[in-house]
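Peer 1: Structure of the sequence below:
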Amino acid sequence: MIEASRHIDYAALFDAVPTPLAVLNPALVFVEANQAYLNVTGRTRDEVVGRPLFEVFPPNPDDPRNDGAKNLRASFRRVLETGKPDTMVLQRYDLPVPGGEGEYEERYWSPVNTPVLGEDGSVALIINRVEDATVYVRDNLGGPSGPAGEGEDLWTNSGRIAEAELYARALELYEHNEMLRQAHAREHEVALTLQKAMLPIHMPLERRNAAVRYRPAQGSLNVCGDWYDMINLSDDRFAVAVGDVVGRGLEAASVMGQLRSALSAAMRVADGPAQALYGLDLYARSLDGALATTTVKIDIDTHTHTLTYSSAGHLPPMLCHPDRHVEYLDQATDVPLAARSRPSHRPQAITTYVPGSVLVLYTDGLVERRDEPIDVGLKRLAEALARYRDQHQEEIADSLLEDLGMNSGTADDAALVVIRL
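Peer 2: From the prediction side, this is the model:
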């Protein structure tokens, strides 16, 4: 059996499958269709392959609802955005009658759209599976040629009424779900816009040999509250911080902006990171949604070659020395913001560095994975940092994102700051 499987003609197998299947590219152009699909749609292969789906099957302008094409487009869009299959409820989608001069045949379908992912994790193809439900609808739900017993009104039959009601409710539920998806997509767009507006654009990156990367979460509802900031304190000193607000959506983006602004102000006037985080903790207690926010701040002195840092529950920054030894800056870690019943002073630590070392700050989306302990992700980042430390900071940032799987999308936001000291 194993030996025989090596000689399967998969093209012939696809064509022989009795389920109607078509293959589309991301532009919704037919790449292939099997014989069952051609039979059920009444088309030849030459009429389908290489042409856009909605050109081959344009929507019926006389359909009173005309929702089939709109719903099908929405399903394809979800597949392309999420990389996941999408099963649709029963849809009416009339087909043009070949040679019928604008004439359409009323048809009902049960579609399932399934992505085929490419090597980079994006959707390369979509398999469109359709089941023709026209006969069932006509026979059971009162279609145009549905049978009725002699002297019997089809819609007085209680079983058929129940089926028709179920069909109507399914369509209604589908429409409500689509409205919710659109509302969530609008919220996502607004939150992303707000998030980008609140993150700093003009940072002293070139002067400080710094590179910044930000990767939003994959999925329409996963806007989170990660932030980063960098400010000049003097010619020889500058400060950098990253943080992560608990929660998602507009509220998290709003809280993120307020906390980032407050910390940015505190960084300019406080006597060191610990004092800045103490002031931020006081502010967070008056801000709804700020509870359990994590953040870390580092003051960098390029004259004395020292790093002074303090952390409010955040993952430890990493310092990669010229000998590729990676040091975790975890000697001044305290609880997240507003986590104590009363505010208290924060710890602070100082470490030295050799010029040419590389400092990395990040949020948990870079290293945290649901199926493994956080230590595994931290070790992965440390090993990658040691491996790429000789690169330019921009290249280091890109290499770290690639090695940690960020370019194919994650369930959480990730902020990354790379500084060559």
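Peer 1: Only C-alpha atoms from now on, for both contacts and neighbour counts.
Peer 2: Noted.
Peer 1: which helices and strands sit right next to the longest helix seen in the chain?
Peer 2: Counting residues, the longest helix found in the chain (DSSP state H) is helix 158-198. Helix 158-198 sits against helix 249-269, with contacts defined as 3 or more Cα pairs under 8 Å, 6 or more residues apart in numbering; DSSP states H and E.
Peer 1: quick one more, to check against the first:
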Amino acid sequence: MTTNADLLSRRQVAVVRGVGHTTPLSASRARNAELWDVEGKRYVDFAGGIAVVNTGHCHPKIIAAVQEQMIRFTHTCFQVVMYEPYIALAERLNAMAPIPGPLKSVFFTTGAEATENAVKIARAATGRTGVIAFTGGFHGRTIMASALTGKVVPYKKGLGPAMPEVWHVPFPTVQNGVSPEDALKYLDFIFKADADPSRIAAIIIEPVQGEGGFHQVPSVLMRALRRVCDEHGIVLIADEVQTGFGRTGKMFAMEHYDVGPDLICVAKSLAGGFPLSGVIGKAPIMDAADPGGLGGTYAGNPLACAAALAVLDVFEEERLLDRAEVIGQRLRTRLERVQGRNDLLPIADVRGPGAMVAFDIVKDSVSGEPDAAATKRVVQRAYESGLILLSCGTNANTIRILVPLTAEDAIVDEGLEILEQALAA
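Peer 2: Prediction:
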């Protein structure tokens, strides 16, 4: 029998060490919110492939849609011979996105491609080159996307100089002692010291930071960014790669605000486990790039587009936005009870909209000092006990929960029970 240890040994010989791994497990099969490793052990999945399977592993409707498309054809390259699933998906997303005015969409394969192409589109539309992002933000691992990412280790360390003309504003969180007013003041410093607003093509921000620790952008900041962008002709880009498609209780996290962006980057749960990403935006901005300036050989693959159309159907038919709120409330209620116990590791700041829930592990409840070492131990204890769990955060002390929105209450409760045991002091 193949074991996890066997495959880990083979991995270490054959696969570069630059690709990290949270657990030493190797998957054999998965269904909804459960996963089995190659040794037959069952796990509750609170990671969801890093927010990719909001509709659960192997949802039968999505699998059926892909199988039907597979029989027809698997690839033509949309730039060579177009196909209806790509066009139909663009039409549906254009009708759904919380952006005013006529919209257009373009599809790619990865989240990094989405953020990078959003910057390209903004540059084409404005004739400018500068970009402003935020500390703690994660926008991908390509050269431009990693330049946008507001965290050095592990995304930039030792990988050479970043792309020029990218500036970072401190993201407002209580933990980092930064207020929305501080962030706006720093943005003004950039405009005065480094780059006139007339040089800035785009401001990119995650409505809720993913890798940065599940911190939501305060409404006052989002409104201010919209005003700044309108005043100076800057394109506002919402990176919804991790928040998108129901995780926050809204189809798009930007629906929590009374202002909209110019462009939205999407990926992850868009296609229920099949590689697909995209940019949705105002038609005049989206059309700024010349023909051939956007696209890719595998961009908008027909199998992935068919899966995405099925994902949107599942959201409607199973009312997954409502389910996200129910799951989120269930998670927060249990974690808030845990927070008050002194026989468990101290945790703080249970947070997150919808089912995008996180909390911090701290050394003590008085100082609130981050405890990254304890967080790492909790993740290890969890998978040893049958729960796949992820950490994140600028201080590496945040536990995030990304259980599929299709998970039954009993599975959610089982995962929370294991998490509680992993927090034992």
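Peer 1: Superposed, what's their TM-score?
Peer 2: Scored against TM-score structural alignment, normalised by the length of structure 1, the superposed chains reach a TM-score of 0.23; 161 aligned residues with a Cα RMSD of 7.2 Å.
Peer 1: how far off helix 249-269 does the longest helix of structure 1 point, in degrees?
Peer 2: Interaxial angle, helix 158-198 of structure 1 versus helix 249-269 (axes from the mean of the first three to the mean of the last three Cα atoms, to 10 degrees): 10 degrees.
Peer 1: which strands and helices sit next to the following helix or strand past helix 158-198 of structure 1?
Peer 2: Remark: after helix 158-198 of structure 1, the chain's next helix or strand is strand 210-215, criterion DSSP states H and E. Here strand 210-215 of structure 1 touches helix 393-403, strand 414-420, going by 3+ Cα pairs under 8 Å, 6+ apart.
Peer 1: Now with 10 Å, please.
Peer 2: Helices and strands touching strand 210-215 of structure 1, by 3 or more Cα pairs under 10 Å, 6 or more residues apart in numbering; DSSP states H and E, are strand 224-232, strand 358-362, helix 393-403, strand 414-420.
Peer 1: Between strand 210-215 and the first one, find me the angle.
Peer 2: Pointing back at strand 224-232 of structure 1 there. Angle, strand 224-232 of structure 1 to strand 210-215, by the same axes, to 10 degrees: 170 degrees.
Peer 1: And strand 224-232 of structure 1, what's buried?
Peer 2: C224, G225, D226, W227, Y228, D229, M230, I231, N232 (16 or more other Cα atoms under 10 Å).
Peer 1: Which neighbouring elements make contact with it?
Peer 2: The contact analysis (3+ Cα pairs under 10 Å, 6+ apart) places strand 224-232 of structure 1 against helix 158-198, strand 210-215, strand 237-248, helix 249-269, strand 294-301, strand 358-362, strand 414-420.
Peer 1: quick one, that strand and strand 294-301 angle?
Peer 2: 10 degrees.
Peer 1: likewise the longest one?
Peer 2: Taking the same axes, to 10 degrees, one finds helix 393-403 of structure 1 and strand 294-301 inclined to each other by 150 degrees.
Peer 1: Show me what helix 393-403 of structure 1 is packed against.
Peer 2: Against helix 393-403 of structure 1 (3+ Cα pairs under 10 Å, 6+ apart) you get strand 210-215, strand 358-362, helix 374-388, strand 414-420.
Peer 1: winner for burial among those?
Peer 2: strand 358-362 (a mean of 26; mean count of other Cα atoms under 10 Å).
Peer 1: secondary structure element for D413 of structure 2?
Peer 2: In this assignment (DSSP H and E), D413 of structure 2 forms part of helix 409-422.
Peer 1: List the buried residues in that helix.
Peer 2: For helix 409-422 of structure 2, the neighbour count (16+ other Cα under 10 Å) marks I411, V412, G415, L416, I418, L419, E420, A422 as buried.
Peer 1: now these in TSV, with distance to C305 of structure 2?
Peer 2: Shown next, in TSV, are these (distance: Cα to Cα, whole Å):
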residue	distance to C305 of structure 2
I411	29
V412	29
G415	32
L416	34
I418	36
L419	35
E420	39
A422	39
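Peer 1: how many neighbours does A4 of structure 1 have?
Peer 2: By other Cα atoms under 10 Å, the residues close to A4 of structure 1 number 7.
Peer 1: what angle do the longest helix of structure 1 and strand 237-248 make?
Peer 2: When the same axes, to 10 degrees is applied, the directions of helix 158-198 of structure 1 and strand 237-248 differ by 170 degrees.
Peer 1: Put together TSV for the helices and strands packed on strand 210-215 of structure 1, with distance to G279 of structure 1 on each row.
Peer 2: Listed next are those as TSV, based on distance: least, Cα to Cα, whole Å:
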stretch	distance to G279 of structure 1
strand 224-232	17
strand 358-362	21
helix 393-403	31
strand 414-420	23
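Peer 1: Out of these, flag the one nearest L117 of structure 1.
Peer 2: Across those, L117 of structure 1 has its closest neighbour in helix 393-403 (17.9 Å, Cα to Cα).
Peer 1: got the buried residues for the closest one?
Peer 2: Of the residues in helix 393-403 of structure 1, Q393, E394, I396, A397, D398, S399, L400, L401 count as buried by neighbour count, 16+ other Cα under 10 Å.
Peer 1: Of all the helices and strands packed on helix 393-403 of structure 1, which one is nearest H188 of structure 1?
Peer 2: When those are compared by Cα to Cα, strand 210-215 sits nearest H188 of structure 1, at 14.4 Å.
Peer 1: just to revisit the earlier point, could you dump the helices and strands packed on helix 393-403 of structure 1 to JSON lines with distance to E189 of structure 1?
Peer 2: Listed next are these as JSON lines, based on distance: least, Cα to Cα, whole Å:
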{"stretch": "strand 210-215", "distance to E189 of structure 1": "15"}
{"stretch": "strand 358-362", "distance to E189 of structure 1": "24"}
{"stretch": "helix 374-388", "distance to E189 of structure 1": "30"}
{"stretch": "strand 414-420", "distance to E189 of structure 1": "18"}
